[in-house]
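In: need a structure here:
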Amino acid sequence: MTKGEALLARLDGRLSGLRGRVTPDAEMEKITWFRAGGVADALFQPADEQDLAAFLKAVPADVPLTIVGVGSNLLVREGGIRGFVVRLSAKGFADTEIVSPTRIRAGAATPDKRLAAAALDAGIGGLHFYHGIPGSVGGALRMNAGANGVETSERAVEIRALDRKGKVHVLSNADMGYSYRHSAAAPDLIFTSALFEGYAEKPEVIKAAMDEVQHHRETVQPIREKTGGSTFKNPEGTSAWKEIDKAGCRGLMIGGAQMSPMHCNFMINTGNVTGYDLEYLGETVRARVLETSGIRLQWEIKRIGEFKPGREVQEFLGQML
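Out: Below you'll find the predicted structure:
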């Protein structure tokens, strides 16, 4: 019996009545943009918020839950993920609604680009930067995603979420405790939707701003590669890519993983990459930057799951700690 089959057998009867999709032994490489990663014991895709609440109430507290979005900023280790991975379905969590001339509500599974497009259609300015973020609203809320000088913290007004017991919470912007690429919201909260506020703007002005975002991405980022976006957060007073370049890591390869020659703060899958390759490359870069500049780069990519025995990766490769 596989780990996934054993988990579902243990929960026999508890999950009856759910309308979402349960997949045992889910291959995470099919989800992540890196196209790499181990197997999750089980994947649950709820039909809607009510279905998600029922699932959360049914699953015992000792069963681990891991929340993922579209997999754009995600590194899954080879040993896989214990318990359930929860991934919100597009059908139940990707609607957008114009609430007022300056406000728009979006489900957590809404792609950031779709949020930008809906704001354009409604003549709501200030959300154009989402056109350049390769992820979904839920991830943007969790990590305070930003681009082109604007962050989620400047536009998110109210966030709806469920806790581990399926209870609904409505959080204000202040409740989120936003800082650079981080929110202080409780880690067990699953965001389901959010209200964003921009300002009235002419569609042609918004479109021009979105085109500028797209042009920037196409000219400086490896957007046609299998990548996870920015690998490391920008340190205070400098840019991650500058420090990586200074450390001689532009184009550096380990196995099937490479720091992009085009933008060296992006890791790319050059072929048959593994989670080990990606994380070992990242920690090699961190160690070299620490040695060169004395800067401890912090991961922006979310790393989840367990290491495969014998293929563990230590932070900074265990050096200079």
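
In: make it CA atoms for all contacts and neighbour counts henceforth
Out: Noted.

In: please enumerate the strands of the stretch 201-321 of the chain.
Out: Applying DSSP state E, counting those that start in this stretch to the stretch 201-321 of the chain gives strands spanning 226-230, 253-254, 257-259, 266-269, 302-304.

In: looking at the ones you listed, which is nearest to residue 202?
Out: Relative to residue 202, the nearest member of those by Cα to Cα is strand 226-230, separated by 30.2 Å.

In: excluding its own residues, what touches the closest one? List them.
Out: 33-35, 72-75, 134, 265-270, 300-301 (Cα atoms under 8 Å, 6 or more residues apart in numbering).

In: these: which two are farthest apart?
Out: The span of the contacts of strand 226-230, defined through Cα to Cα, is set by 270 and 300 at 20.5 Å.

In: distance from stretch 124-132 to the middle of the chain?
Out: Relative to the centre of its chain, stretch 124-132 is centred 18 Å away, using Cα atoms, centre = their mean, to the nearest Å.

In: a helix runs through residue 67, doesn't it?
Out: No. Counting by DSSP: H, G, I helix; E, B strand; the rest coil, residue 67 is located in no helix; its state is strand.

In: that one contacts residue 190, doesn't it?
Out: Yes. With contact defined as Cα atoms under 8 Å, residue 67 counts as touching residue 190 (7.3 Å).

In: and for the residue nearest to residue 182 when sequence neighbours are not counted, the neighbour number?
Out: Once flanking residues are discounted, residue 182 sits nearest to residue 143: 4.5 Å by Cα to Cα, 6 or more residues apart in numbering. If you count neighbours by other Cα atoms under 10 Å, residue 143 ends up with 21.

In: another one to check against the first:
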Amino acid sequence: MADWDDRLPRVRGRYAFDVDLSRTVWFRAGGRADVVFRPADIDDLAHFLAARPADVPVTVVGLGSNLLVRDGGVEGVVVRLRQGFRDVRVRWDVGAGALDMNVARYCRDQGVDGLAFLSGIPGTIGGALRMNAGAYGYEMADVLVEARALDGDGTMHVLAPDAMGLSYRHSDVPDDWILVSAVLAGRRGDPAAIARHMEEINIAREASQPIRARTGGSTFTNPEGNKAWELIDEAGCRGLARGGAQISEQHCNFIVNAGGATASDIEGLGEEVRRRVEQKTGLSLRWEIRRIGRHGCWPEGTGEGEA
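Out: Okay, here's the model as predicted:
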């Protein structure tokens, strides 16, 4: 702790040391972070990035809804965008730390239509931008006007959607850039009609997904022309378990922590599903869940999969 405290720049936000990240991510599994930094605002974050030692790695974590932290923990500094990054202003300038659900609710209350789909995406706006998240027929590319990001040296960039290379569950934004805000486009609508639409989305999610379980959301992206859950089901993986991790019986593109799962249980189960699906169908599933950190003890008989 003393070594980190001496090496890191002075900030207005807060550092915490040796933090258990399993309490942060929705899976409730995984290792620790050397340091967690909660910047006070964008200027504080830019100062940190410009002044940090070049050999200190930086990883950004949002709500932890679509994230697996490996058991060996995360080296360097984990940045969490909290207070100061959650504002939703009248011109729909949205902080990257704002919860997707809260943005949808705010727009509902203001009579702004076209953003209700965000209520079906767990996580924050920053994470949704990073992966071009989508649900119920819409994705971030459909509503994004521009985004702002800090590069690894703390320099601000304003990004038009075309410059971000947005495609299905993907963006070309460099990995070491931190998305800090976005301007989103909506249209005038009736708050009551928007509320009904959001309720329909909530009912559909409740009926089809294990949203009350310890999970990380959709595990794999859909291969072109196919649905991942159907391929997983066809490969006989519904209900498949490894340690405390299990493929959901309700929706088999979800891995759940059924009790006491390690990150290695979860990732190892995912890799076994990928192996069986490729063996059965010839198609290779791509992880949608972001996996970070160092491996702990890898389950016997599996490979490490994608980096």
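
In: picking that back up, show me which of the contacts of strand 226-230 of structure 1 is closest to residue 203 of structure 1.
Out: residue 134 (22.2 Å).

In: contact partners for the counterpart of that closest one in structure 2?
Out: Matched to structure 2 by TM-score structural alignment, residue 134 of structure 1 sits across from residue 122. Residues near residue 122 of structure 2 by Cα under 8 Å, 6+ apart: 65-66, 99-101, 217.

In: from residue 139 of structure 2, how far out is residue 122 of structure 2?
Out: Look at residue 122 of structure 2 and residue 139 of structure 2: by Cα to Cα, to the nearest Å, they are 13 Å apart.

In: how close does the most centrally placed residue in structure 2 get to residue 177 of structure 2?
Out: Among the residues of structure 2, the one closest to the centroid is residue 66, at 3.9 Å (Cα atoms, centre = their mean). Per Cα to Cα, residue 66 of structure 2 is found 18 Å from residue 177 of structure 2.

In: now do residue 128 of structure 2
Out: With Cα to Cα as the criterion, residue 128 of structure 2 and residue 177 of structure 2 are 15 Å apart.

In: what kind of secondary structure is the match of residue 134 of structure 1 in?
Out: Applying three-state DSSP: residue 122 of structure 2 is coil.

In: the strands in the stretch 1-150 of structure 1, which residues?
Out: Counting by DSSP E, counting those that start in this stretch, the segments of the stretch 1-150 of structure 1 that form strands are 21-27, 39-45, 65-68, 74-76, 81-87, 96-100, 103-107, 124-125, 146-147, 150-151.

In: more neighbours, residue 67 and residue 190 of structure 1?
Out: residue 190 (26 against 18).

In: can you tell me what residue 197 of structure 2 aligns to in structure 1?
Out: Alignment note (TM-score structural alignment): residue 197 of structure 2 maps to residue 209 of structure 1.

In: I'd say its match and residue 126 touch.
Out: No. Counting by Cα under 8 Å, residue 209 of structure 1 sits too far from residue 126 to count as a contact (9.3 Å).

In: among those two, which residue is more densely surrounded?
Out: residue 126 (22 against 19).

In: how deep is the closest residue to the more buried one other than its chain neighbours tucked in, by neighbour count?
Out: Distances taken as Cα to Cα, 6+ apart place residue 198 nearest to residue 126 of structure 1, at 5.0 Å, with adjacent residues excluded. Neighbour count for residue 198 of structure 1, taken as other Cα under 10 Å: 20.

In: ok, residue 198 of structure 1 - contacts?
Out: Contacts here follow Cα under 8 Å, 6+ apart; on that basis residue 198 of structure 1 touches 102-103, 124-127, 155.

In: filter those residues by whether they're kept in structure 2.
Out: Retained in structure 2 (both residues aligned by TM-score structural alignment, their matches' Cα atoms under 8 Å) from the contacts of residue 198 of structure 1: 124-127, 155.

In: hang on, isn't residue 166 of structure 2 packed against residue 132?
Out: Yes. Counting by Cα under 8 Å, residue 166 of structure 2 does reach residue 132; the two are 6.3 Å apart.

In: give me the common contacts of these two.
Out: Common contacts of residue 166 of structure 2 and residue 132, defined by Cα under 8 Å, 6+ apart, comprise residue 141.

In: circling back: tell me which of the strands of the stretch 1-150 of structure 1 lies nearest to residue 169 of structure 1.
Out: Of all these, it is strand 103-107 that lies closest to residue 169 of structure 1, at 14.9 Å by Cα to Cα.

In: in the stretch 151-300 of structure 1, which spans are helices?
Out: For the stretch 151-300 of structure 1, applying DSSP state H, counting those that start in this stretch gives helices covering 203-220, 240-246, 275-293.

In: between those helices, which gets nearest to residue 252 of structure 1?
Out: Among those, helix 275-293 comes nearest to residue 252 of structure 1, with 8.0 Å by Cα to Cα.

In: against structure 2, what's the mean shift for that closest one, could you check?
Out: The superposed helix 275-293 of structure 1 is, by mean Cα distance after the TM-score superposition for structure 1, a mean 0.4 Å from where its aligned residues fall in structure 2.

In: that helix: which residues count as buried?
Out: Buried residues in helix 275-293 of structure 1, counted by 16 or more other Cα atoms under 10 Å: 275-290.
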